[in-house]
Structures are given as structure tokens and as C-alpha cells.
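Mind looking at a prediction? Sequence and model below.
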Amino acid sequence: MALRDTGIGTSLDLTADVVGLARALVDVHSVSHGEEALADAVEQALRGCGHLEVIRRGNTVVARTDLGRSERVVLAGHLDTVPVNGNFPGRFDEEAGVLHGLGSVDMKGGDAVILHLAATMPAPTRDVTYVLYDAEEVAEEHNGLRHLAASDPDLLAADFAVLMEPSNAGVEAGCQGTLRVEVRTAGERAHSARSWRGSNAIHAASEILNRLAAYEPRKPVIDGLEYHEGLNAVRISGGVAGNVVPDECVVEVNHRFAPDRSTDEAEAFVRDFFAGYDCTLTDLAPGALPGLDRPAAKEFVEATGGQVAPKFGWTDVSRFSALGVPAVNYGPGDPLLAHKADERVDVEEIRTCERVLRAWLSA
């Protein structure tokens, strides 16, 4: 068994079968801001590994080898999940070879690989920093990796990093940036029975939606990978009552931009796109270039079979890039199943990632 209740908390056996360990992690509740029990179990288990130095910051746990190797790499994953949606605890479908449950894809299958390697590889050919952090699934201000980069940047110093976000056990390089804006229209309130005495702000937003419907996405090719930008209305609000002409309408828009654009360039594009409207920036995070020309990245890609795809979503690869550490996404699970009620991961992908990373850290 990879998990047992000791009476004083959850105990994890990191040397157990990696799939069983993944199931054990899924069965520990760790919705964002509630990761303490899982962080406690991870810390306790890692402190039982005599070859590792273990550091804890809040609910982020870091374990490191210090073997004097010529290269250091980071393996990182987040401990938190989105809220429960009828999918906790987990369950195995042994016939199909599938682990179902909250976080199985995003990203406790990857966490299991990280922890299993940390416990069972006392002498890798590269020094390794294993990072298990909290609060990735919520607002950026809470992100445990962000806080670690601010408080202890030396703990993230490395030649290369692998973020074990789900990628179907294939390498996804870089990531797109993301920003959100609120685009506003103004009107004048009036009783809906005498609507001509006012000005309807929701009606005035039609041109905003028309511009979005006509948007043609940019598809730049970077390091041989084609990225695909997006600009979408994700929320619209307005009105105060069922019999009042609304005096304000807000269209929230999310822009996913390729990593060859800076945050300033992306913001300038969006403001120009909505020229003539009140446009308020509410969220902004840079992308990360693939960095496939870096020697460490090339070696990793070769070790995983040589196939690389672009990462369309934003991930914490961006944080490593900002620190000057080339990084890729590589982990078990289909990212399209993340956050779904029927979240599930093919257990063979967990085993594949464990096997590939073990071979890479042994070469």
C-alpha cells in the first residue's frame, strides 16, 4: 500500500509502485488552500530519504540531492486540485488500465513520478531538485512557486527544469502568455417601459462582440513549433434589475498570446483591438519561449523520443523562463481531461514518464 492512516496523519510510501502512489495522492484531499495535509505527508515521506535535503516553505516542499554533479535539473509539480466534482476519492478501472479521480491528470500522476524518483534514485547522474508546491489552480498571487522564487530563488537555480503538467507523456515546449481585460460600455438608466428615455449599455456592446467574432488568430512558428493565439469573450455582465435599462456593460476578454510577444506587446495589441472603448487590464502573465536550442533541452527531447509540441495553455514553465532556466512541460495525462468530473489518466502514461525520467537521470 502506498498510503496508510497512522492515526496522526497520512503516511506515504514513496518506494511503492508508482501507480499505487498516484492513487494514494489522489485519495488525499488537497483542493487549493487546503493542501496542508498532503504537504505534511510529502514532507514526512521525503525526510525519510537520507540522501535528500528537505526544505519547506508554507505548503511547498523542496527536496534536493547535493552530489556535486556538473548539472542540476528541477522536477516540479503542484499539489493542489480544483474543487471536488463528484470525483473524490479516486478509483481504478483495472481492466481499462485507468485511474479515475480528482487530480489524477492535473497533476497527481506527475507528482507520483516526482516523489517515486526522489525516493528511489539516491545517486542520479545529475543533481536534482524536486519541488512540490501549492496554490497553482487559483489566483497567481497565491502560487507557491511564485512565492518560492521570491523568497528562495537559489532553490530553483538549475540548468533545466521539467514541469510535470499533463502532456500525454510527450514534451510540450514553452507556453503561451495570458492576459484578461474588461471592456466597458456606458449608457443611461431608464425604466424599461420608457426605454427611449435611456441608453442601453448592453446593446452598445454588440460591436465589441462583432470585433471578437471577426478576429483572425495569429499563428507564429517558433523553434519549428506553430503556436495558435486566441482572443475570446469569457464573461459578460450588465444590468441591475429586470425593468431597468442598463447603464453599464462589461465584457471580460481573455487573450492567449504566443511567447514571441512580450507582455507589453500583447497589452498594446489588445488595447488597439478595442480602440474607442474603456479597457481595463485585470490579469497578465508572460509566455515562455521553447528554448529548444539549449543543450539541456536538446538532451531531454532526445531522451523522450524527439517529438515536441507547443504548449497552448499557460503553465509555470513561464516562471522558470523568467529565472533564466529553460523548461518544458512533460507529464502523464490528457490535458483536455483536467478539471473534468470524469478526470482520468492512463496508468501506462504514468509508468512511461517514470521510466523515461529514470533513464534520463541515469544516463
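Cool, got the structure. Numbers count the residues shown, from 1 in each chain.

Please count neighbours and contacts with C-alpha atoms only from this point.
Fine.

got a list of what the residue most central in space within the chain touches?
The centre of the chain sits closest to T315, judged by C-alpha atoms, centre = their mean, with a distance of 4.0 Å. Residues in contact with T315, defined by C-alpha atoms under 8 Å, 6 or more residues apart in numbering, are 165, 175.

alright, now check it against this:
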Amino acid sequence: MTTQPDLEKIENAIDATISRFSGRAETLLEELVAVPSVNPEQPGVNKTDHIGGESRANKLFATHLRDLGMHIDYVEIEEGRANLVAILRGAGQGRSLAFNGHIDTVAPQEGRFVDPWTAVREGNRLFGLGATDMKAGHAAMWLAVKALAEVGVRLDGDLHIHSVVGEETMSHEIGTTAVLNAGYQVDAAFVPEPTSSGNLLQMSNTAPGNALFSVTVRGKSAHWASRNLAIRPGGGGDSIGVNAIDKGVYVYNAMRQLEEQWGISKAHPQFLPGAFIIHPGVLKADVGIEAAPYFPDRARFDYLLSFPPGDAFEQIKAEVEQHIHAACALDPWLREHPPEFEWYASWPPAFSDPGADFVRTALAARNSVAGQDYLDAGVIPAGAQSDASFYEAQGIPAVVSGPGDLLCAHAADESVDLELIPIAARTMARTALRWCSV
């Protein structure tokens, strides 16, 4: 049994070891950035150009983890997109823990650097695609396990690393969920996604759910000069033509009305009022060609909505459709030609009880590393979704806390503060030591 003085001695040795090998972790990050691992399902990319990149990055990562004595395996549901599972075997009596990180990135954008896969250092910052989201998290995972191995710690429970594919497009069925369904179950999960936006290594136990969907409104094409006959009193109205933009605005206003209702009806004690929104992101309307002299006969809005823990996606979907159909029942054209919904992605909310043993253990580890300012700091909602949701969907508590700034994730000039990596590694190593030891 580990006593408090023993624990402090071990943690001090871990901290010193992390400091000694932090340069190696930075080099690993540079190596990982140099392997293009764009999610091949990202909008606007040619899938065949990027199949295999995630696997190559995971195989590079595996060589570093194998050197630490970790058992290596792969779970590959879709060819060329292999998840990495690495396990540091424990003595067998303790609880298990997974460090989870997604190896896929978004597509590159035009930025300040010609090659987004060549890491560039400027002071304490390292620039490169995936540096913040979330290959710095991988470097921290490696550094945490390296320190445990160097100090000679033998955990009682198994320590896993799940380096997964598909997170950027919520393809959890071939990523995190596939790993869990393959039998790599754990008692808790720690996800080092970027959480250092303003405050050091914020820790989250919850995140909203979200859904992506479109609403298509049909019109009736006509010549632009017929507009007065279609909309003025005494004209032929809908028999002349129906501008889908006009009807789309009607639907938009109904959706906005529902969003305002949600400001009151959708609530959660950890979220600010009005946190759950229905965001219109794309509007497309035309008659098959982009030309103003026609009544457009189709208008499509693409939305992303967020909803609180405790609500289910099917419930949210039904609520949105019922509200819009009820509003459209008041319009003669839309009553006969109701909008068409397409729901094409949803991400379940994340929630682990802040009073749960694992959440308190991880939070105490973070606070012990971050210093006096964090003595009373609690968990907060995450700024974005993560694969923590899919551990929690299987009853596994999870927290999210890691190096990197969410505000520069997915940005053209993505970067990470290198000083955050050893701090994250200290938090993760302490969490493993306190959770996995009897």
C-alpha cells in the first residue's frame, strides 16, 4: 500500500523525470506533425489522398510506446485507418485507466507556413497542423508513461493508450467505440484534448451534445418579373410562383423562435443560461443555376445545434421537426409542401458526475500540479465535443484536460505552447498513479 510520504516521493521523482525528458517529447511532437494524418472524411478533401495517414502516424507513435515496454495492438475497422492500443500491464489488482487521443487532423488551410506538416518553432510555441489538436496530447501521454517507466513505478492496474482515428468527423464507430468494442475496456478515461484557452489545463467533465442537419424548402420557379403577381394583393399568388428564399426565411424565423425558447427550456447546472443553440451555418438557394432572374425553387439551410446532458438526440430531433411543421401548418404553401429534414451527424452529450471518484482523483492531480491558484478549482463544461462521450456512453467516467489552446485549433496558424506539455504529463502521470494504485 502506498502511503502519503511514499506518494509524494514518487511524484517528485516523476516530476524531475518529466523535466529531464520534455525535450524528447517536443521532438516526438515534431515527428507526429510531420506525418500527414488528415481525416479522409473531412469536407473538401479527396478521401483517397488521405487514407493511410492516420495509420502511419499511429505506427510511428507505437514505436515510441513499444520502447517503454507497452504491449502494442491495432484495431482496424476501415482499411487504412488503424487505431492504436498500447497497454502498460499492471500487477493486476488495481483499476485501469486509458489515455485517449485522436490522431486525425482537419484539412490544412492557407496560413503563414508553406508546409503545414513541417513543425516551426518560434520561442516557446510550435506551429504545425495538429500541434494543438491534438498531437501535443500524444506527446504528453508518451511523456507521462516515460516518467512512470523511468522511475520504476509498477501500477496495480493496467494503463492504456488509445490513439484513435475519425474523431474530427465523429466517426467513433471506427475509432474509440471500435476500440472499446474490441475488448479494450477500462475503468476510467483521461482525454488530453486542448483545454488551455486562457486558464492552464482546465478540466472538463461535461460537454453539450450536438447535431448537424439540413432543412430544404421547395418553391416554384418563375420569371423574376412575375414577383409582383406572386406577392401583391390581387395577384395569382402561389399559382404564379413561389420564391424558396421567402419560404426559407419563414422557416428560419420559426427555427430562431425555437432557439429563443431553448434559452429558457434547455438548461443544465454547469452551463451558462442560453448555452444551447441552433446555429445556421450555410444557406444555399437557386433554381439549379446561380442566376438572379429566376424564382429559386429550392433553399437549403445547414444547421448545427447543441443540447444539454440528459437530453437524447431522438428527443431533440423530434422537438425540432414538430416545431417547424407546426409553424409551417400556418402557411398555405408550406402546409402542402413541408420542409425536408436531413439529419446527418449527431454527437451525444458528455457527463461524468463531478463527485465521482475518478473525477475527483483527476482534478486533485491537476490542482496539485497547477499550483495555488487551482486549490479550489473545479471542473467546467468543455468548449467542444470529444471522444469522452463514447467512454461515458459505455458507463466509463472520463475527464478532458490537456495542452493546447482550443481557440487556435483548426486554425491556419495552429500552434501549441510547448511549456504546457510537461505540465499535462505531470497531471496525467499523477492521475494514473493515484487511480491505478491500490
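Received, thanks. Note that the coordinates shown come from a computational prediction; the quantities given were computed from them, not determined experimentally.

what TM-score do we get after superposing?
Superposed pair, TM-score by TM-score structural alignment, normalised by the length of structure 1: 0.87. Supporting alignment: 343 aligned residues with a C-alpha RMSD of 2.3 Å.

returning to what we had before: tell me which residue of structure 2 lines up with the residue nearest to the centre of structure 1.
Counting by TM-score structural alignment, T315 of structure 1 corresponds to S386 in structure 2.

And its match, how close does it get to G355 of structure 2?
21 Å (C-alpha to C-alpha, to the nearest Å).

list the helices and strands the lengthiest helix in structure 2 packs on?
Among the segments of structure 2 that qualify as a helix by DSSP state H, the longest is helix 4-33. Secondary-structure packing of helix 4-33 of structure 2 (3 or more C-alpha pairs under 8 Å, 6 or more residues apart in numbering; DSSP states H and E): helix 53-66, helix 136-151, helix 420-436.

Quick check: which of those helices is nearest to A188 of structure 2?
A188 of structure 2 lies closest to helix 420-436 among the helices and strands packed on helix 4-33 of structure 2, at 8.8 Å (C-alpha to C-alpha).

Now do the closest one: which elements does it pack against?
Using 3+ C-alpha pairs under 8 Å, 6+ apart, helix 420-436 of structure 2 sits against helix 4-33, strand 97-102, helix 136-151, helix 357-370.

mind running it again at 10 Å?
helix 4-33, strand 97-102, helix 136-151, strand 159-164, strand 189-191, helix 357-370 (3 or more C-alpha pairs under 10 Å, 6 or more residues apart in numbering; DSSP states H and E).

Same list (those) but as TSV, adding mean neighbour count.
Shown next, in TSV, are those (neighbours: other C-alpha atoms under 10 Å):
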stretch	mean neighbour count
helix 4-33	18
strand 97-102	26
helix 136-151	26
strand 159-164	27
strand 189-191	27
helix 357-370	21
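
The match of T315 of structure 1 and L7 of structure 2, how far apart?
Taking C-alpha to C-alpha as the measure, S386 of structure 2 falls 31 Å from L7 of structure 2.

repeat for S389 of structure 2
From S389 of structure 2 to L7 of structure 2 the distance is 31 Å (C-alpha to C-alpha).

Equivalent analysis for T132 of structure 2, please.
Taking C-alpha to C-alpha, one finds T132 of structure 2 at 31 Å from L7 of structure 2.

helix, strand or coil for N254 of structure 1?
Following DSSP: H, G, I helix; E, B strand; the rest coil, we place N254 of structure 1 in the strand state.
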